[in-house]
Each structure stands twice: as structure tokens, then as C-alpha cells.
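S.K.: this is a predicted model, with the sequence first.
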Amino acid sequence: MRRNRWSIVTVKHSAMWILRRCMKTFVSRPLKRWRHHDSRDTIFSLSSGYGKCGVAVIRTSGPSSQQALQQLTKLQTLPPPRQVTLTSIICPTSGELLDRGLVVWFSGPRSFTGEDCCEYHVHGGPAVVSGILQALGHLKTLRPAKPGEFTKRAFQNGKLDLTEVEGLGDLIHAETEVQRRQALRQMSGDLGQLYHRWSNRLIRALAHVEAFIDFSEDDHIEEGVLSAVDEEVEKLQKELEEHLKDNRRGERLRDGVQVVLAGATNAGKSSLLNLISQKPTAIVSSIPGTTRDVLETTLNIGGYPIIMSDTAGLRDSEDPIEQEGVRRAKARVTEADILVAVVDVSNSSLSQDFILAHLHSMCFSVQEDGPRNVIVVLNKMDLLSQDNLSTVQELCQQHGLPPICLLSCHTDEGIGDFLSILRQTLETIYGDPLQGAPTITQTRHRFHLTECLDALRRYDVHRQQDLVLVAEELRIAHRQLGTITGRVGAEEILDIIFSDFCIGK
């Protein structure tokens, strides 16, 4: 009976082996084709920003970089690699002097792209830059670079994996200190190294399962091998689950933290938004219900990128337009990463119950539903009596309430305290990207990690049924991790990733 079962498993395994070999050949061809195509031409582009500037950097990459350098500078020998050389830059067709600048030669593979590269550091006037780019364009072996093509060649030549490429793209687009730190850490390879370690563990587990399938009949493999694989798969499952339970912290820091201002009409939400953004983003009026849609502005709070939204006042209304505004406001409240509950305290009897009633009116309970990260802003403090001010101070010291900030949008008093509380809340939730384990920063990472985890969970389902299916699930899990770093199956996502880069990078 065992031999009949073994024969069936052998047939299945042989078929899977043939299929796997075909797939490996298919997957490996695109990268080889790209390398062959790119090795025949040399690209050039302006790598610094456009417009008038002190210094502009023009870059070439490819086998004709040496020829182009010598034709533009008339140097008989190449400059020493990675050393700055002052020289004249001449038009190769007319012999006209275009500029005097610095050139830096990088011989492959010790360059950003892994190919022969050259950088021309010239004066940043538009006429100078245009003249040198035209001179390079006159050389038959050179062509203008496409957006992201330098970085694409670095990936294809093994200088960067896809996570490092995406980190570089995020670094270029980083607008705040925290975004810069997160992008720099990813570009340095921390995230990719984590996935590579998981990938290597999966390869080892897969090798042990396939070895057991091939050789256990001849008693060359002990039963304990599969138990060790079971333990390894269980550990990987737990690590992946922990990695995915990050509250999308990296993605929020990359795209911006959603901070929503909500409250009743005329509570001062629009005034607070204008005060923080230092510009008239929202219309402010004493007429209730002025704001009827969601208004957004991007801000940098203590290095953290936030998208602050002003919403329609929460109240019952017969106006269908205002009803739609209230609906959108409630929807935005449920999506908020941090909710700022703005309360008008000018004509109210303040108490803990009063504040909780306002929070409940925003369609969630602090203890149960909705956003957990709440800041209560008690606005119009300039209209409070001294007795009410004392009451507020006592409320701020009570437990069971979110952080409370007392301010006046009319006099600007208390705005510093509010920004300080908001910054502390951001630090508590999102921390420092340079500390702890690297976080997921891309939606595609989360998708492939989830697929990898699902495959490992299916491993448990097939474990007692068919080892060939077990091996295939491990192979799927490994392929999903490889897709993140670009080791396998990367062709369909390369154009999307590199299209976000600017020309010259």
C-alpha cells in the first residue's frame, strides 16, 4: 500500500518538477532580455533639478560613457575613478566651448547603475544645460534616459532590490523629517534584508520537504526533518502576523496621517484649520453650517506628515446639501487616524459628562467604537469666566478622558499647547522610523505578505494529506516574498514602480 502511494506521489512530484523548471526559465528570461537590450545603448539626462541654479549635474550611463566623456572634454586618458577633475566641456560637432566644469568618472561595476557612468557638474544656467544635453544628443551611441531608467538599471544589475528602489523613490519625494528617516532606512536595505532572511528560511524548509519526498523511501531522510519544517513554518507564520499587525504605520507616514477636525456647527473647526495652516483654507462665518464639504490641507507637525481635514458641523438639518456634508463628515471621522473633537465652551456648563456627550454625538464611543486616538479641543476660552476656567483645569486632570486642550482661535492663546499635544500623540502612535523593526511602507508589500501568510496557513491544511501540495504552498510563499524584492516575477510591476521616478534618476 505504501509503495502504491509512493508511486502516485512520485508522478505528482515529477510533474511539479517539470512545471517548476519551465516557470524558472520563463521568469528568468525578461531580466536577461532587458540586460542585453540596455547593454547596447548609453543613456544621458539632467539629474539635478530644472531651472536656474548654481550647479547642475548631467549623468550618463552605459558602455559609451567613456567615449562621450573624451569627445566632450578632449581628454586623452580617463580621469581617476571617483575623483573630481576640472576641465573644459566642448561641443563635439562645432568645437565650441560650452562650459568649464567638473567631471567625475565611475567605472562599472563600481557605480550607481553598475555600468560605466560619468557625471558632469556644470553651471546651472538653462543655456549651459541645454547646450551640453544637445551635445550629448548628437552622439549616435547615446539617447535620452526615460523616467527612472538609471535606477532601473541599478536594479537590473543587482545594485538595488525593489524595496531599496522604492525607498529611494520615497526619499526623493520626502517632505518631512520622519518621511526622510523612513525612506532612508528602507533605502539602506533593512526591509529587504528582513524579507531575504524569511525567503532563505522558506527555501531551506522547501528543500527539506522535497528531500523527504525524494529520499524518505530509501531511509536516507529521518522523520524528524518534517517536524523541524513544521516548527519553522509556525515561527514564520507568527513573525509574518506580527509584521502585518502594524496599524499600517509605515504607509501612513509615507502618505500622511489623517487628522480630522469634527464637532458641532460654529465650534471653531474652520478657524482652527486656518490658524494651524497659517492661511485662509476654509471660509469662516458666524452662520451655522457654512462648511458643507471636507476641506484638506497638508501640514508638517514635528516632522510628521499629516493631512488635516475640516468637516461639516454635526447636526440635524433639513437642507439636503448640508445633510450630505454631515454624512461625509461622519464617514471621515470613522477613517481618522487622529480625531480632534472641537467643542464650543463659551455658553456651556462644563463637566466630564458634557464632554463625553459631545464625543458620543460624533457617532462613536471612546471606550468602544471609532478612533482610539482622540484630542479634545475646548475652543473660545477667551469667553469663559474664571470659575469655568478652574473647572476646565480640573477636567484636564481627570482620568478616563482623552487629552484636553484649552484654546482660543480668536486670540491664538493655547495653540502652542494644542500643537504640542498633537505632536506627542503622533510620536506615541508612530514613533521613530529608525527604531525597532522596519515597517511596511507599500500597499503591494502588504498584499504579497498576506498572500505569503495565506500559503503558510494552507501548509497546515495539506500537511497530513499530501506532501507535494505542502511543497507547492512553500514555493508559493517563497515566490510572494521574492516578488516584493524583485527576485522573481517582477516584470509586471517594474513599469509601475519606475514610472514614479523623475527623469535623470
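M.R.: Done, it's in. Just so it is clear, the structure is predicted and the values come from calculations on it, not from any experiment.
S.K.: C-alpha only now, for contacts and for neighbours.
M.R.: Noted.
S.K.: so Ala56 lies in a strand, does it not?
M.R.: Yes. With the criterion set as DSSP: H, G, I helix; E, B strand; the rest coil, the secondary structure at Ala56 is a strand.
S.K.: now do the helices in the stretch 51-200 of the chain.
M.R.: Using DSSP state H, counting those that start in this stretch, the helices of the stretch 51-200 of the chain run over 65-73, 126-137, 149-156, 162-173, 177-187, 190-215.
S.K.: go on, the stretch 301-450 of the chain?
M.R.: Secondary structure of the stretch 301-450 of the chain (DSSP H, counting those that start in this stretch): helices at 320-335, 352-361, 386-397, 415-430, 443-462.
S.K.: mind putting those in TSV, mean neighbour count and distance to Ser7 included?
M.R.: Below are the helices of the stretch 301-450 of the chain laid out as TSV (neighbours: other Cα atoms under 10 Å; distance: least, Cα to Cα, whole Å):
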stretch	mean neighbour count	distance to Ser7
helix 320-335	18	56
helix 352-361	15	66
helix 386-397	14	75
helix 415-430	16	55
helix 443-462	18	19
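S.K.: second structure for comparison follows:
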Amino acid sequence: MHAGDTIMALSSGALPSGVAVIRLSGPKVREALSFVAGELPKPRVLTLRKIGADRQLDHGLVAWFPAPHSFTGEDCAELQVHGSPAGIKAILRTLGDFGLRLAERGEFTRRAFENGKLDLMAIEGLGDLLNAETEKQRQQALARYDGRLTARVEAWRHTLLDLRAEIEARLDFSDEGDVADDLPRSFESQLLDLRGSISDALASLSSGRIVREGVRVALAGAPNAGKSSLINALSKSDVAIVSDEAGTTRDVREVPLDIGGQLFVLLDLAGLRATSSKAEAEGIRRAEAAIASADILLWLEAPDTEKAIRPNTSAITLSVGTKSDMADRARYDVAISTLTGAGLNELIDRLKILGEGLTGSEPSLVSHERDRHALHEAIAAVDEAKRNLMNWELAAESLRHASAALERLIGRVDAEQVLDRLFSSFCIGK
């Protein structure tokens, strides 16, 4: 990436399409826009123009965003034209001849970061928003992108700065008569309140992760208990092989499902039993590992199969009696029949309620592993400062470490490695 370049990209979806959006950013945007669309339109006002230089290539809407009031903080423009593959190629070729180059992945967003338009957490929120598949994922990503977590982190940083100022004033001006010898009585309570606030945010990490990655639901039981049939019934597709032969499932199959705006990841697992088959044994080992990491366990039992030993797990467990058309299944939490459809809506409703309990009603702002690491580090530094209150130099250094951990979270320090990894997952034109 070269900061001085003017970049361009098709920022809309695949061609052909009804409308296509070409985005421009950089120092030559003003001249490039005049070159292909004539006189500059009023800033931030869509204007219908002919598109082309020496010959007309298309006509469409043109928007002009002079710096610094743009997404990237640079001069920007957008061309909203017809989504013709030939037309887009011709426009990009004309702009390329004028000196613009095609943008790399995430380059527009990276420029926004480098020009102070977005912080690192907002960029992560934007990435989550682009990948959001369910309503809860959209809500959570938008909350992060809108800066709600940034605002909380900034409030913690201001508190830390105030606390450091109290200590450092006594270190730097201990010989001045107007500086008290002791810290204010409220100092320790402020420190404890700060720790509690960060801890509360960290406690929401689990629900935030579940929203981003999905509620993991393990379907387990003996071979032929109906796991694959239930997966197919819930997903309304033949994603899993259903066979009377035991042990046909050898690996963990993940099937995403949107229930009430929340992502659920259904795990179709090998049936649990003693076996001499090495391949099936490996499948059972993987099934046990998946159960151990699941958020919800659906323990399936059928009237025509032997019962398996239910594994110990911390997951929320529902006992599901399958093949209810063959026998009374009243002693189970839910009785279902994939043949008749009986009980499936009840099971979906139960999953929805359990999912809401795991994710909460409000979107969690803390949802990334990077969040966990930074907040843990900040809490540890605050605890260290509290232990060192009798030694002001050490306490001040501990508070500085807490501030540095929060600054890394925002992206004010040590951001390059995170940015390189993050932008590699962005699409061209964003």
C-alpha cells in the first residue's frame, strides 16, 4: 500500500447487476472526477452525469466528498453506474490511464484508520458487520462500529490518567507546600470501581463470542438415535447422510441455522458406543471433544436403539426422545418425530429461549479474543497498582501498563500486526 496513491475499486457486488458503485480515494480524486464526469458536483449531493473522457461510457449518479469529510479522510468520490461488466471495465481502464490504481483488500478502511476516522475496534466492528448473517450479529457489530466500546475504553483511560496524575503530582512536586502528602481517601475506591467496570465488560465476552460465532449445539447419542435425521429436518435440507447402518457418521459436521435472529451451529456427531473400528473410534473421540466445547447438548434417544452413556459436560442439556411416532416419549424434555414433524417447533422454541439466555437481550461489545487479552492485562495492572499503593513509583508504573493495554485495544500502539491480519479478510473496495 502506498499512502500517496489515488485508489479505485468496484465496491458493490458481483457483476452484472442493476447498479454498480465505483469508489475513489486519494489526492487525484478531484482531477479524476472532473476528467470522467465533467464539472465537480456540490459536495455530498448526488448528481446525474455522463461518464467518460473522450467518449461516453455510461451515465449515472456522481457523489463528491472533499477531505476531511469523507470515509477515508481524503478526497473521495463515488460513481453509481449500470452494473455492466464491459462498462465497469471501461470506466476503470479510463481511470487507470489517468493514474489511479486498483485498491488492495481493506485499503479504504486502512486509510480511514490512518487518518483518524476510525479506531481499531470500530474497524473490527465494520468487519463483523460486513460478515453478519443474523440480526443479533448485525446489532452487535453495529454497536462496536458505532464506537460504544471505544467510548467505554476512553472513559477507563481518563480515569487512569486522573489516578496517575494524583500519584505523579506527589512524586514530582513533593517539596511544594500545596501538594498533600497522602493520596485522597477516594483514590482506592476509584481504583476498585474502575476494576469492577472493566471486569463487568470482560464478563460479557462469552455472550459476545456466542453471538459472533454462533451457539454451538451438539447432537449426541447412540448410533441411529436420529441425529442426522434431526439435522436434516431442522436445516430443511439433506446435509447429512441418513442410513440404517450404524457408525456412518465419522466426523463432526457443522450446519449453521438462523433461529430468531441468532446463529446456531448444529454439530452432527458420530454415535457414541464401543467400537473396534479405528476410523469410527476417531469419530467418537472428535464427537466427545465437540460435546465438551458445546454450549447446548441435545441428548437423543430412540426406542429402537441401545442407550449410550451420557457424557459429563458443562453444556446446557436437553433430553430429546426421537421417533415419537413409534413409542410414547413423555419422559423426555422434548419428544420429536422427523417423520411426522411432531415436536420440531417445540424444540426450535426451546433452542431459541436457551440461545437468548446465553447471549442476553443487549448486544455485547466485548466479543474478540483480542478484547479478552487486553482487558485481562488491564485488570492485572490495576490489581498490581492496588498492591503497590505504598510505593508510588511502582503504582504509577502499573497504572501506565493498564493504560497501555487499553491503548492497544483501540489501536493507538502496536496496531500494525493486527491491521495486516484484519484487512486480509476485507473485500476489495472496503
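M.R.: Received the coordinates, thanks. Quick caveat: nothing in here was measured; it's all calculated off a predicted structure.
S.K.: Serialize the helices of the stretch 301-450 of structure 1 to a markdown table and add fields for distance to Ile283 of structure 1.
M.R.: Formatted as a markdown table, the entries for the helices of the stretch 301-450 of structure 1 read as follows, by distance: least, Cα to Cα, whole Å:
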| stretch | distance to Ile283 of structure 1 |
| --- | --- |
| helix 320-335 | 15 |
| helix 352-361 | 24 |
| helix 386-397 | 29 |
| helix 415-430 | 20 |
| helix 443-462 | 35 |
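S.K.: out of the helices of the stretch 51-200 of structure 1, the one nearest Asn274 of structure 1 is which?
M.R.: Comparison of the helices of the stretch 51-200 of structure 1 against Asn274 of structure 1 by Cα to Cα identifies helix 177-187 as nearest, at 23.2 Å.
S.K.: the closest one aligns to what range in structure 2?
M.R.: The counterpart of helix 177-187 of structure 1 in structure 2, using TM-score structural alignment, spans residues 135-145.
S.K.: comparing the matching stretch with structure 1, how large is the average distance?
M.R.: Its matched residues in structure 1 lie on average 1.0 Å from stretch 135-145 of structure 2 after superposition (mean Cα distance after the TM-score superposition for structure 1).
S.K.: you'd agree His2 of structure 2 is in a strand?
M.R.: No. Membership of His2 of structure 2 in a strand is not supported by three-state DSSP, which gives coil.
S.K.: for it, give its distance to Ile91 of structure 2.
M.R.: As for His2 of structure 2, its distance to Ile91 of structure 2 is 22 Å (criterion: Cα to Cα, to the nearest Å).
S.K.: ok, those two, which is more surrounded?
M.R.: For His2 of structure 2 versus Ile91, neighbours defined as other Cα atoms under 10 Å are more numerous around Ile91 (21 against 7).
S.K.: in structure 1, what residue corresponds to that one?
M.R.: Counting by TM-score structural alignment, which is the criterion used here, Ile91 of structure 2 corresponds to Ile132 in structure 1.
S.K.: counterpart of Ala67 of structure 2 in structure 1?
M.R.: Going residue by residue (TM-score structural alignment), Ala67 of structure 2 aligns to Gly108.
S.K.: next, count neighbours for its match.
M.R.: When neighbours are defined as other Cα under 10 Å, Gly108 of structure 1 has 16 of them.
S.K.: spit out the contact partners of it.
M.R.: Taking Cα atoms under 8 Å, 6 or more residues apart in numbering as the criterion, Gly108 of structure 1 is in contact with 114-117.
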